[in-house]
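Student: Starting from these lines, generate the structure:
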Amino acid sequence: MASITLLLPERSRLPGALPAAAARALGRADREQGQAGSDAQLRRHFLLPEQWSAAALTRQLDCGDAAGALWLRADPAHVAPDINGARLLGWGEGLGVDQADTDALLPTLRPLFGDAGLQLDAPHPARWYLRLPHGIRLPEFTAPEEAAGEDLFAVLPQGSSDEARRWRALITEVQVLLHHHPWNRERAAQGRPAINALWFWGGGTVPEQVRGPYMNVRSRDPLLQALARAAGASIATPADPGTGVVGDSLVDLRHLRTLEVFALQALPPLLRSMARGEYDALLLDFEDGTRFRLTRGQRWRWWRRPLAALAE
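Tutor: Now for the predicted structure:
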């Protein structure tokens, strides 16, 4: 029989009192604590090398040409000044970037990167890439999900190395070009935020091997789709239901932001399905590292008290 795993956000993002059925089921579940963070959460479900590249994986998903090259994501972004400096407030699909934006901005930026020996392209409006020369040394870049809302100075490449200084200078040149670009006035007139930066992250090459236990992965996240494809799983998205292959399944619900959607819409049908014997186990994996494992036999743990809230 199969199992279903739900990838979920940090429990703090789903505050409130659990409904009775969910409270009872989670109170009787087995619970364990793992490492927090998005990288650790993905590593619980996919066997990856110590250093792996989100840019190369999503490039392979988008274009199929990532092998044999070094890649860096260069996603369109919006940064805004505040009293202490500036902060990343949006990037990629969150900015509503479309092909018209790419067509307007990419020709202005390409010569800047070409002069530095880098090749910029955008096979998807929200996912831009730099192809880098082999042997180039990269500083440490911060993923946008981790940098969002933080002081920009704290999440840009740090240190006094030549690489860090070179990339900080390039980031500044990009911001100057985009700040003065007339297309951003068009976006402002349409009530959309300016694309006034590129966010660099996820650098590296395609991993030699990605392994995972799942036959099916359902997600709207391109990175998780890329991991699933590399591991040989069937991929389902909101637009494509996939092949329906029977087997262990991973379902990505990290976008949830209300307890009601999780506890009243997502969880109850899964509990009923498990009670009917349609699968063996349900694993809830939260980004803060907390995991609940639910099985049919736990219904006999009537002495355990219900869980009042996820954060309990």
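Student: okay, CA-based contacts and neighbour counts for the rest of this
Tutor: Fine.
Student: Tell me which stretches of the protein form strands.
Tutor: Along the chain, counting by DSSP state E, strands occupy 3-8, 30-33, 70-82, 85-91, 119-124, 127-132, 197-204, 216-218, 234-236, 249-252, 281-286, 290-295.
Student: Serialize these to TSV and add fields for mean neighbour count.
Tutor: Formatted as TSV, the strands of the chain follow (neighbours: other CA atoms under 10 Å):
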stretch	mean neighbour count
strand 3-8	21
strand 30-33	12
strand 70-82	22
strand 85-91	18
strand 119-124	18
strand 127-132	22
strand 197-204	23
strand 216-218	24
strand 234-236	21
strand 249-252	20
strand 281-286	22
strand 290-295	20
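Student: One more, so I can put them side by side:
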Amino acid sequence: MQLTLLVPELIWPEPADTLALGQLAAPGFEWLDAHGAMLRSPRQAFEQALADVFGQTNSPYGALRVLGEPTGIDSNAARDGVWLCADPVHLRFHHERIVLADAGAFEISEEEAATLVADLNREFADVGSFYTATARRWYLKLSPAVNPEFCPKSASAIAPLSAIAGRRIDGDLDGKPTAITRWLNEVQMFLHLHPVNEARQMKGQPAINSLWLWGPGALPAPADPGYAAVWSRNPLAAGFARAAGIPNRPQPKTLADLLAHASDDAQLVVLDELLGPVLYEAAEDWRSKFETLERDWLQPLRAALGGPLTQVTLIAPTIYGKLQWTISRGERWKFWKKGQPVTMLARQLAEAA
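Tutor: Predicted coordinates:
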């Protein structure tokens, strides 16, 4: 079996942070780093790295994520029309800069989401229809009557949510106003005055004062990326799989679980547990989840390369760039290769940036 693991934010973005990296035991990762050939390419968001492993460019993330939604929305609706992710966010000024917080950084109830979306649909019915899959994941399906110039022609022209959550977005808002940014200003004014936000502010909660509109487009033609199955709980990964006609299986808890249920053909596993802690600067949570990943996936890979696995490719989009290690079965015999602690690798990557 050839196994590809996609693990966003595998390396903590602050090399000197001892809370995350101090005395972090990672023999499995260190062995992979020592024995695998590492390639470093320019930085990519998780969503873009996911598109890469499916051989896609300019991916319509909105339609694809709808297609992969397990509940809350008719996923087959993604096969018709132009969709965008329209995720609820909070914009605030911090040191004279605009910072975006996505709904992973604050609480939003299903009732609040349903009320806001229903009222957005009444107010902006001429533009399209809003949908919620969960309180945190919203969508906009554009009306066929909307001018094609309303959205950027390239889905990659708008940063995916994981690339801007918790960060300054001044640069993303600069430039010549477009039809969609002018309309978004109207949406923001509508949300600012909405009773849901008035109630949230009375309770000291951040207002849902904007939407992040990204990933516009219609579903692409099917393409075969060469995997027999995709294993993930991420709706965007599930959507890529469905669009390619590949089964999307529930994410296994461990490598042993995967090997017990997967065929001998090429497999893709998406392990995105480390992404949230990095986006929300939760060092202790990242460390705990890394230790689980190390125990359940990385350490067992060494033995599995002597058994059912013929090759492992580990892909990690990080702040240091997109890192990729490839290790084949024969590499495990090179006993003289020694790994280095994760914190040392992080420092080297930061210095070489």
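Student: Is it possible to get JSON lines of the strands of structure 1 that adds distance to residue 140 of structure 1?
Tutor: Formatted as JSON lines, those follow (distance: least, CA to CA, whole Å):
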{"stretch": "strand 3-8", "distance to residue 140 of structure 1": "26"}
{"stretch": "strand 30-33", "distance to residue 140 of structure 1": "28"}
{"stretch": "strand 70-82", "distance to residue 140 of structure 1": "11"}
{"stretch": "strand 85-91", "distance to residue 140 of structure 1": "17"}
{"stretch": "strand 119-124", "distance to residue 140 of structure 1": "20"}
{"stretch": "strand 127-132", "distance to residue 140 of structure 1": "15"}
{"stretch": "strand 197-204", "distance to residue 140 of structure 1": "8"}
{"stretch": "strand 216-218", "distance to residue 140 of structure 1": "29"}
{"stretch": "strand 234-236", "distance to residue 140 of structure 1": "30"}
{"stretch": "strand 249-252", "distance to residue 140 of structure 1": "27"}
{"stretch": "strand 281-286", "distance to residue 140 of structure 1": "26"}
{"stretch": "strand 290-295", "distance to residue 140 of structure 1": "28"}
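Student: Quick one: closest of those strands to residue 150 of structure 1.
Tutor: If you check each of these against residue 150 of structure 1 by CA to CA, strand 85-91 wins as the nearest, at 5.7 Å.
Student: packing partners for the closest one?
Tutor: Taking 3 or more CA pairs under 8 Å, 6 or more residues apart in numbering; DSSP states H and E as contact, the helices and strands that strand 85-91 of structure 1 lies on are strand 70-82, helix 144-147, helix 152-155.
Student: related to what we said a few turns ago, of the strands of structure 1, give the one that comes closest to residue 156 of structure 1.
Tutor: Of the strands of structure 1, nearest to residue 156 of structure 1 by CA to CA is strand 197-204, at 9.2 Å.
Student: okay, the angle between that closest one and strand 127-132?
Tutor: Going by axes from the mean of the first three to the mean of the last three CA atoms, to 10 degrees, strand 197-204 of structure 1 is angled at 60 degrees with respect to strand 127-132.
Student: quick check: strand 197-204 of structure 1 aligns to which part of structure 2?
Tutor: Strand 197-204 of structure 1 corresponds to residues 210-217 in structure 2, going by TM-score structural alignment.
Student: contact partners of the matching stretch?
Tutor: With contact meaning CA atoms under 8 Å, 6 or more residues apart in numbering, stretch 210-217 of structure 2 is reached by 59-63, 81-91, 151-152, 154-156, 158-161, 184, 187-188, 191.
Student: How far does stretch 36-48 of structure 2 sit from its chain's centre?
Tutor: Stretch 36-48 of structure 2 sits 14 Å away from the centroid of its parent chain (CA atoms, centre = their mean, to the nearest Å).
Student: what's in contact with it?
Tutor: In contact with stretch 36-48 of structure 2 (CA under 8 Å, 6+ apart) are residues 8, 61, 160, 162-163, 236, 317-328, 331.
Student: change it to 6 Å
Tutor: 8, 163, 317, 321-327 (CA atoms under 6 Å, 6 or more residues apart in numbering).
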